[in-house]
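> Need a 3D model of the sequence below.
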Amino acid sequence: MTDAPSYGFDTLQIHAGARPDPATGARQTPIYQTTSYVFRDADHAAALFNLQEVGFIYSRLTNPTVAVLQERLATLEGGVGAVCCSSGHAAQIMALFPLMAPGCNVVASTRLYGGTVTQFSQTIKRFGWSAKFVDTDDLDAVRDAIDENTRAVFCESIANPGGYVTDIRAMADVADAAGVPLIVDNTTATPYLCNPIAQGATLVVHSTTKYLTGNGTVTGGVVIDSGNFDWSASDKFPSLSAPEPAYHGLKFHETFGSLAFTFHGIAIGLRDLGMTMNPQAAHYTLMGIETLSLRMQRHCENAMKVASWLEQDERVDYVTYAGLPSSPYYERAQACYPKGTGGLFTFAVKGGYEACIKLVDALEIFSHVANLGDTRSLIIHSASTTHRQLTPEQQEAAGAGPNVVRISIGIEDADDLIADLDQALTKACG
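This is a model prediction of the structure:
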């Protein structure tokens, strides 16, 4: 496509990055199920390996099907480039990898998916990295947590599981003042509801497994680069600003400019970490993105209807959906997320832990799975599953207390979903 930024979202979600296959004329992007690619000659191969020419070498690094997905996601998010990988968790490591070194830390929101909290609080210690968790509604706490060893600030646009909405612009201002990038996980909102880069984010990550694919078939992740950060402004990011020994002293930022982070993600990150997205997964995700805006509209409409019903039910203590006027995040949501606040939220069941377990087991339409963002409606009791590894204090901070269930509202008939919740609540609460 030419002049792609002039097109609307609905057009870009179908066409960005895709062109008819030059060999066959196939209109849908083919699945290039190949490990390697034939070089034109020895000079061509050398130029590719020296990063002097862009092309395909080996599918751990680049693949034509995955490349289309990368271009589409970068376009939809307003970035300059993207690197797809094997999962959302892989994307988080890929985002941090060029920034961090032993002794460095990331300042992270307390309102994160439980698996992310575990990855940041436990796993990254093995790299010599650490995380400081703060309430990102308290901007002074975020500022105070940033020190000379901080290399990034990390948050979710709409938090999983509670559906809390983040003031990304305010977070970006804090990160900018400290000279560090803001990384925003935009999985729950998707680029249809939220554009973190337009609000000041440096990097955007997704679990493409969720709303982007939308059909529960494949896992994947992506890191999208805004191209706006000056990696050479300080000595904090030598992987991007200093000579790279593996490429004969090449300096990524000096050589590739706004695409430095993207090139590093492929040439170093995928080369050495190997967190590769397979081409079939990319194909499923490309097909899912073609209907993203339509699905997100329905997710939001259904979620609002179900959340409003739950809020009035006497068997429910509270509902966290930010689209409700009663939510403390309502005004922020209206200002920052005018198209809606997604399909994910939690509600607390009177009767506590045991009632939640009974509720989950009694539902018929809702699927009890560890996933979100599907066309199907999903439910999980986070405290006993996705957030089980956290302390009770961490669970409460993340909005995943023992009396809380998380629901991901699908695109079914909303009245059917309400009826299913009604009968299950009756069984759960006696």
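> use CA for all of it now, contacts and neighbours both
Will do.
> Okay, buried residues for the top helix by length along the chain please.
Assignment by DSSP state H gives helix 292-312 as the longest helix of the chain. Neighbour-count burial for helix 292-312 flags 292-293, 295-304, 306-308, 310-311 (criterion: 16 or more other CA atoms under 10 Å).
> Now do that helix: distance to the chain's middle.
For helix 292-312, the gap between its own C-alpha mean and the chain's C-alpha mean amounts to 20 Å (CA atoms, centre = their mean, to the nearest Å).
> Let's compare: structure for the following, please.
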Amino acid sequence: MTATAQPIYDWDGFDFDTRQVHAGEYPDKNHGLRVPPIALSAGYLFEDFDDQVSRFDGSIHWRAEDDGPRGEGEAFSPSEHAPIYSRQGNPSNWVAEERLASLEGGTVSVAVSSGQAAISSALFALAQQGDHIVSTASVYGGTRILFGRSFKRFGIEFDYVWDAEDDAEWERAIRPNTKAIYTETVPNPCNDITDLRRIAAVAARYNLPLVVDNTVGTPALIRPFEHGANIVVHSATKFLTGHGAAVGGAIVDGGNFDWEAAERAGRSFPLITRSSRPGVASMLDRFGAGAYARAARESVVNDIGPTLSPLHGFLMHQGMETLSLRMERHVASSIRIAAWLEQQPEVLSVDYAGLPSSSFHALAARDYGLDADGYGRTGSVFGVTVRGGIDGARAFVNGLRLFSRMTGIGDTRSMVLHPHTSTHSTFAPEINERLGITPGLLRLSVGIESAEDLIRDLRGALDRVAAAV
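Here you go, the predicted structure:
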């Protein structure tokens, strides 16, 4: 009798579309469940006294049930982890973590409670009181508030580089106590995409890890590790879950930063390269290419506690199953709408890097690729500036019926927000002016509805603008 072929659980070498459906899943040995279940448990049983000891001292972090310790390079599944408490890890969240690490091309991912928690935890693993971080200037408004308010209270300072092409500006910004460079693939709200290769070269020159927020880009459109990034963060609330039903975040370790070389160059990362207690080796010595992620999980996420709900972890890995399909619709509709808006008399400008008229079009072609008509595929969150300043913006927003007036991006539903009076309302006028956050700017997040229906809705809103101004 011919033996039954065994299911695959090691997804190395498989295409993106296959990995987004399967990576991270594991066999259910109790009931044969095809979909990984929601593990609603705060804690986990220890087999015996020594099992408890080994889990807490870090000598094991997964269990091999039948064949002893895993060999070098052998795969293990989330069911073989040996957890302590769901604050550090949970089987539902492990599926999402392994899936995202696979899609981004990283080594290990750490799921957390929100995108802000991902940014905070990622940077707290690198910097402490008295340290300094450099960021590109055009990042999400909530991120700038986080840096300027909470990080400042914790004694970590930030400087911003406005022209990432200017070596002299980087030279002025980077200090001996700088611990990271931070940027976004597709900044929100103006779609002014960053040259990751250029910034990665700067980071490497100064022995600094490059941390990249890929929320708007998503690994379906761009994978920052392929362009030289070292750490990727996500607000999984957006495109990864995709339906606006869950809040979550994630940190992905690229496993490609030389922590020892950075130490030799005078940049200290004690959570990663130094022993936390006598008799225990450093994270780097114990976990190699996954050392940063392990440090973030144990020394930041565990201590501060931004735990992802198992229900939201389940929704995250469920959402990723259709990521590439949704992004195709998001992008195709966004290109069509951006090109249409650019031709309307009530519109002053459209900030979409994929448009041939954009100064970012060549970069969009290089890093995101072009569609059949020569438009760059730079996501579905972009800005449109209407005539009439804030009066025009008010008329536009109040005239929309299909677009949802709400905070958020990356949903299946299309959304609109006025940044000047929301995400950027606390910024100094000169900062908003440099960022392009004008009274007439609206942020659109294009969903997966019919593009024709969305254009009709936008046309009705622009008719209101024409009447108002």
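> hmm, who's touching the longest helix of the first structure?
For helix 292-312 of the first structure, the surrounding residues in contact (CA atoms under 8 Å, 6 or more residues apart in numbering) are 9-10, 13, 192-193, 211-212, 214, 316-319, 321, 323-324, 339-344, 347, 375, 409-411, 413-414, 417-418.
> Contact partners for the spatially most central residue of the second structure?
The structure's the second structure has its C-alpha centroid closest to His234; by CA atoms, centre = their mean the separation is 1.8 Å. Applying CA under 8 Å, 6+ apart, we find His234 of the second structure in contact with Gly115, Ala118, Ile119, Asp213, Asn214, Thr215, Gly249, Ala250, Ile251.
> residue ranges of the strands in the second structure, please?
In the second structure, the strands defined using DSSP state E lie at 108-112, 132-136, 157-161, 178-184, 210-213, 231-235, 249-253, 347-351, 381-386, 404-405, 415-417, 441-445.
> want to throw the ones you listed into CSV with distance to Ala395 of the second structure?
Shown next, in CSV, are the strands of the second structure (distance: least, CA to CA, whole Å):
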stretch, distance to Ala395 of the second structure
strand 108-112, 38
strand 132-136, 33
strand 157-161, 34
strand 178-184, 31
strand 210-213, 33
strand 231-235, 31
strand 249-253, 34
strand 347-351, 13
strand 381-386, 10
strand 404-405, 13
strand 415-417, 13
strand 441-445, 11
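> Between these, which one is closest to Asn90 of the second structure.
Of all the strands of the second structure, it is strand 108-112 that lies closest to Asn90 of the second structure, at 9.6 Å by CA to CA.
> mind checking how far the closest one is from the chain centre?
The answer for strand 108-112 of the second structure is 11 Å, by CA atoms, centre = their mean.
> name the helices or strands packed onto it?
helix 91-104, strand 249-253, helix 291-295 (3 or more CA pairs under 8 Å, 6 or more residues apart in numbering; DSSP states H and E).
> Which of the contacts of His234 of the second structure are retained in the first structure?
Of these, the ones still in contact in the first structure (both residues aligned by TM-score structural alignment, their matches' CA atoms under 8 Å) are Gly115, Ala118, Asp213, Asn214, Thr215, Gly249, Ala250, Ile251.
> tell me the contacts of the aligned residue in the first structure for the second one?
Looking back up the chat, that one is Ala118 of the second structure. Under the alignment defined by TM-score structural alignment, Ala118 of the second structure corresponds to Ala91 in the first structure. With contact set as CA under 8 Å, 6+ apart, Ala91 of the first structure has these partners: Cys84, Cys85, Val205, His206, Ser207, Gly221, Val222, Val223.
> Switch these over to TSV; also include distance to Leu96 of the first structure.
Converted to TSV, the contacts of Ala91 of the first structure look like this (distance: CA to CA, whole Å):
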residue	distance to Leu96 of the first structure
Cys84	14
Cys85	14
Val205	11
His206	14
Ser207	15
Gly221	14
Val222	13
Val223	10
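> Quick one: end-to-end distance for stretch 109-123 of the second structure.
This stretch, stretch 109-123 of the second structure, spans 15 Å end to end (CA to CA, to the nearest Å).
> tally of neighbours for the counterpart of Val161 of the second structure in the first structure?
When the first structure is aligned by TM-score structural alignment, the residue opposite Val161 of the second structure is Val134. Neighbour count for Val134 of the first structure, taken as other CA atoms under 10 Å: 20.
> Repeat that for the one 4 residues further on.
Residue neighbour count, defined by other CA under 10 Å, stands at 10 for Asp138 of the first structure.
> circling back: any of the contacts of His234 of the second structure buried? List them.
Gly115, Ala118, Ile119, Asp213, Asn214, Thr215, Gly249, Ala250, Ile251.
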